[in-house]
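>>> Sequence and predicted structure, then a few things I'm wondering about:
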Amino acid sequence: MTARKKPTMEDVAQAAGVSYATVERVLNGRGGVSRAKEASVLQAARSLKIDRALHEVSVRWLRIAIVTQNPASPYYAALQQGFELAQKSFETYRVLCSVTFFDDLEPQSLAKVIERAAQKADAMIVVAYEHPLVVDAVSRVAKKMPVVTLASDLPDSGRLAYVGIDNRCAGRIAGELMGRFVGREGGQIMVIAGLRTYLGHEERDGAFRSVLRRRFPACEVVATVESREDARSTERLTRDAFKKYPDLRGIYNISVGDEGVVRALKAMKREHEIVLIGHELTPVSRALLIEGVMDAVLDQSPFVEAVRAVEVILGHYNRGTPSGLPLQTPISIYMQENLPMQF
């Protein structure tokens, strides 16, 4: 019997349709190879089972540009921590996560931030709202490199994937909870969005209204107001709402600023009369649930979303072993009686 021939770099080169020098550069991490050829070489090497730890091949550094809002709110702070963990967890695969924050919510400004961040990147992860200028900027980037949208999708941008919760499902859950908590007598309900141009916020609002209309017709959504992702503005918005709708029974806060809503309710001595449902389990929302002034919180684990988004980019470049985790992250519902322990 003859021993089976061990696969060589020449075999890999033939299978991948590239030169021996290209294979040598990829497998020895010497750089200078296009992304397409690099992927072909690694795929051929894996299929031939070449005797190397290919998941640890020291290829060139992969630069991921991450564009997101400033981590002033707990959600964006948790995202930042998730990207920091991803940087450490995937260090073997030579990945660099470079985060660019934006404060200015004007579309022209955000489009420029996206284009600038992409200049020295191999991939992009972006949390952005839907506006023609923003979608156009992301589309131009997506023609050059893989783009993953996070938390709120931009489906017409040519992005590679969306990582996050099903925002319509989140809105439906919030509507179900609101209808049951307010009760059969119903009443007036207000929605506080961050920016309705965030597709995720629009989807939550629309689905919330749909469930109340269909299943709890005694509940009337009288207004959707925008905090513009400014946690400080929710107190003013809540006070203004009660001037116009003194019989308000419930508030669904889609975005940040639960503490501002509660400050306004306490000032009016209405904190135990109003049903308040929000998003993201944070130290603030946790304390409000324990106090009994907040009724339910829908959580989407931004920490996990950040890590998963980086993993999607790595998978596109054939680096690492897929975890098999879904792109759509689960929604957890927290109330006073099922809060997890703090660590």
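Okay, I see it.

>>> contacts and neighbour counts: CA atoms only from here.
Will do.

>>> mind listing the strands in the stretch 201-343 of the chain by residue range?
Remark: strands assigned in the stretch 201-343 of the chain by DSSP state E, counting those that start in this stretch are 219-226, 248-253, 275-279, 296-299, 332-334.

>>> The ones you listed into JSON lines, with extra columns for mean neighbour count and distance to Arg209?
Converted to JSON lines, the strands of the stretch 201-343 of the chain look like this (neighbours: other C-alpha atoms under 10 Å; distance: least, C-alpha to C-alpha, whole Å):
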{"stretch": "strand 219-226", "mean neighbour count": "17", "distance to Arg209": "7"}
{"stretch": "strand 248-253", "mean neighbour count": "24", "distance to Arg209": "11"}
{"stretch": "strand 275-279", "mean neighbour count": "24", "distance to Arg209": "14"}
{"stretch": "strand 296-299", "mean neighbour count": "22", "distance to Arg209": "17"}
{"stretch": "strand 332-334", "mean neighbour count": "18", "distance to Arg209": "19"}
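
>>> Redo those strands as a markdown table? Include distance to Ala13.
Output for those, formatted as a markdown table (distance: least, C-alpha to C-alpha, whole Å):
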| stretch | distance to Ala13 |
| --- | --- |
| strand 219-226 | 57 |
| strand 248-253 | 57 |
| strand 275-279 | 52 |
| strand 296-299 | 48 |
| strand 332-334 | 48 |
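
>>> ok, now which ones touch the nearest residue to Lys6 once chain neighbours are set aside?
Among residues not flanking Lys6 along the chain, Ile50 sits closest, at 7.7 Å (C-alpha to C-alpha, 6 or more residues apart in numbering). For Ile50, the contact set (C-alpha atoms under 8 Å, 6 or more residues apart in numbering) comprises 6-8.

>>> Neighbours of Pro322, how many?
For Pro322, the count of nearby residues is 12 (other C-alpha atoms under 10 Å).

>>> That one touches Val310, doesn't it?
No: assessed by C-alpha atoms under 8 Å, Pro322 is found out of contact with Val310, at 11.3 Å.

>>> circling back to that earlier point, next step: the contacts of Ile50 restricted to strands.
Secondary structure defined by DSSP state E assigns none of the contacts of Ile50 to strands.

>>> Any chance of JSON lines for those, columns neighbour count?
As requested, the contacts of Ile50 are arranged in JSON lines below (neighbours: other C-alpha atoms under 10 Å):
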{"residue": "Lys6", "neighbour count": "10"}
{"residue": "Pro7", "neighbour count": "13"}
{"residue": "Thr8", "neighbour count": "14"}
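
>>> okay, the residues you listed in JSON lines with distance to Ala77 next?
Output for those, formatted as JSON lines (distance: C-alpha to C-alpha, whole Å):
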{"residue": "Lys6", "distance to Ala77": "50"}
{"residue": "Pro7", "distance to Ala77": "48"}
{"residue": "Thr8", "distance to Ala77": "47"}
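
>>> what's the closest of these to Ser109?
Proximity to Ser109 was ranked across the contacts of Ile50 by C-alpha to C-alpha; first place goes to Thr8, at 51.4 Å.

>>> next, the one to line up against it:
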Amino acid sequence: MKSKSSRASHEAIALAADVSVSTVDRVLNERGGVTEEKARCVVEAAARLGFVRVLPEIWHTTKRIEVILPKNSTPFWQSLDDAFVRHGAALPRHYVMQRTHLKENDAALWRRAILNPAAPRAALIIAADAGAEIAPALQEVMDRGEIVGTLTTEIPGLSGHTHSGIDNVAAGRTAGKLMAGLLRREGVLAVLPPHERRVEHTQRIEGFRQMVADRFEVQVHPTYDRNHKLSSLVTNLLDKYGVVGIYDTGHDSVEIGETLRRRADRPVWIAHEKSSVHQSYLKTGVLDFVLDQDPNQQASHALLDVLHRCREEKFMLVPVQKRELRIYCSENL
């Protein structure tokens, strides 16, 4: 038998939630038989009224989050994948996270994965392999009600999504400002992107040019992921063009580092991502600066954003922080 105070509390909650007292009783005692919408109204009303007891979790259907990443074994992509594994383990129990890895440079494959998921999903987090080719597919899944978030590459012209990566144009501008500040001699600057397909690399090159083009000749040499040929490429750039600065927009860089280590005319070298390889070259003075986009923070931000947009209020106690571009040199490792 309920006490008078309990009955009065339930009546007050029922009035505030615009439901019956029996509905309040079912929700607070977790007996079921109440729609999710009514259950949410009851719990929110009880919280507003300061109802002193542990409130039940509102029943939820299982929600699926798919994370699509490229198949790429470089340290950055491995760190990003590992971060999703760690943060995914802390999701509410009614969320399921699936990681999908796709071959790079296959826009048709990426479009199919976006439009035809293996199971219904509430949200898609994607490190897009390209921009304009898959933007219509992302727009289509948003139009049918899916939450979409991007990592590493923000799709130009796509509205209605959240980007959890850095501003890549600003990253390129930062590299350019550092390069121009270090160099006191004229000469050629070489930019070495892995390939020209990924939007983040073209954006970094754009930002870099904005900062250095008035003082230096800028040559862009895509390597098409042929890292085993980087040594001969770098040697040729130094011997043939007298390159005074190298901006590497995204390699593991062993071939670059070992080549520059042997050169008395070592140019200024700026790279991306704080890998163990880059840290070693920073410590020995072969590499001047590393720009790091913090994959752990990107994964955390992306998942918290999904929870926020799915109205998981209790997980908003941890603020969704702005993503930061971090700069490392030999002095702050």
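Yep, it's here. In this text, all values refer to a predicted model and were calculated from it rather than measured experimentally.

>>> before we move on, back to that, and the residue nearest to Lys6 of the first structure, how far from Asp247 of the first structure?
72 Å (C-alpha to C-alpha, to the nearest Å).

>>> swap in Gly292 of the first structure?
Gly292 of the first structure is 20 Å from Asp247 of the first structure, where distance means C-alpha to C-alpha.

>>> For stretch 125-138 of the second structure, could you pull out the residues that count as buried?
Residues of stretch 125-138 of the second structure classed as buried: 125-131, 134-135, 137-138 (neighbour count, 16 or more other C-alpha atoms under 10 Å).

>>> Map Leu281 of the first structure across to the second structure for me.
In the second structure, the residue matched to Leu281 of the first structure (TM-score structural alignment) is Lys274.

>>> contacting residues for the residue lying closest to that match once chain neighbours are set aside?
Leaving aside its sequence neighbours, Lys274 of the second structure sits nearest to Asp292 (C-alpha to C-alpha, 6+ apart; 5.7 Å). Asp292 of the second structure makes contact with 272-274, 325-328, according to C-alpha under 8 Å, 6+ apart.

>>> cool, and Glu176 of the first structure?
For Glu176 of the first structure, the contact set (C-alpha under 8 Å, 6+ apart) comprises 208, 211-212.

>>> any idea how far it is from Thr224 of the first structure?
Counting by C-alpha to C-alpha, the gap from Glu176 of the first structure to Thr224 of the first structure is 18 Å.

>>> before we move on, what about Phe181 of the first structure?
When distance is defined by C-alpha to C-alpha, Phe181 of the first structure is 20 Å away from Thr224 of the first structure.

>>> what's the strand or helix carrying Val23 of the first structure packed up against?
Taking DSSP states H and E as the criterion, the element that holds Val23 of the first structure is helix 20-27. Applying 3 or more C-alpha pairs under 8 Å, 6 or more residues apart in numbering; DSSP states H and E, one finds that helix 20-27 of the first structure makes contact with helix 9-16, helix 35-47.

>>> got the ones you listed as JSON lines, with mean neighbour count and distance to Gly187 of the first structure columns?
Compiled in JSON lines, these are given as follows (neighbours: other C-alpha under 10 Å; distance: least, C-alpha to C-alpha, whole Å):
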{"stretch": "helix 9-16", "mean neighbour count": "18", "distance to Gly187 of the first structure": "66"}
{"stretch": "helix 35-47", "mean neighbour count": "18", "distance to Gly187 of the first structure": "58"}
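
>>> Okay, helices next: where are they in the second structure?
If you assign secondary structure with DSSP state H, the helices in the second structure sit at 4-17, 21-28, 36-48, 75-88, 107-115, 135-143, 168-182, 199-212, 230-241, 254-261, 276-283, 295-309.

>>> Show me which residues of the fourth one are buried.
In this case it means helix 75-88 of the second structure. Within helix 75-88 of the second structure, the residues that qualify as buried by neighbour count (16+ other C-alpha under 10 Å) are 75-77, 79-81, 83-84, 87-88.

>>> what do we get in the second structure for Lys6 of the first structure?
Per TM-score structural alignment, the equivalent position to Lys6 of the first structure in the second structure is Ser9.

>>> mind checking how far that match is from Asn236 of the second structure?
Per C-alpha to C-alpha, Ser9 of the second structure is found 80 Å from Asn236 of the second structure.

>>> Leu333 of the second structure now?
Counting by C-alpha to C-alpha - Leu333 of the second structure and Asn236 of the second structure are separated by 31 Å.

>>> ok, those two, which is more surrounded?
Taking other C-alpha under 10 Å, Leu333 of the second structure and Asn236 do not tie; Asn236 has more neighbours (13 against 10).

>>> Check the spacing between whatever residue of the first structure lines up with Gly250 of the second structure and Ala231 of the first structure real quick.
When the structures are aligned by TM-score structural alignment, the residue of the first structure matched to Gly250 of the second structure is Ser255. Ser255 of the first structure is 8 Å from Ala231 of the first structure, where distance means C-alpha to C-alpha.

>>> for Leu325 of the first structure, same thing?
Going from Leu325 of the first structure to Ala231 of the first structure by C-alpha to C-alpha gives 32 Å.

>>> okay, those two: which has more neighbours?
Of the pair Leu325 of the first structure and Ala231, Ala231 is the one with more neighbours under other C-alpha under 10 Å, namely 18 against 9.

>>> quick one: contacts for the more buried one?
Applying C-alpha under 8 Å, 6+ apart to Ala231 of the first structure gives the contacts 73, 256-260.

>>> Identify the residues contacting Ser164 of the second structure.
149-152, 298-299, 301-302, 323.

>>> Map these onto the first structure and name those still in contact.
For those, the contacts that are reproduced in the first structure, applying both residues aligned by TM-score structural alignment, their matches' C-alpha atoms under 8 Å, are 149-152, 298, 301-302, 323.

>>> which one among those residues gets closest to Arg111 of the second structure?
Thr150 (14.7 Å).

>>> Closest one of the contacts of Glu176 of the first structure to Lys112 of the first structure?
Distance ranking of those against Lys112 of the first structure, using C-alpha to C-alpha, places Phe208 first at 33.4 Å.

>>> Do I have it right that that closest one meets Leu177?
No: contact criterion C-alpha under 8 Å: Phe208 of the first structure and Leu177 do not qualify, at 9.8 Å.

>>> more crowded one of these two?
Relative neighbour count places Phe208 above the other of Phe208 of the first structure and Leu177, with 26 against 20, counting by other C-alpha under 10 Å.
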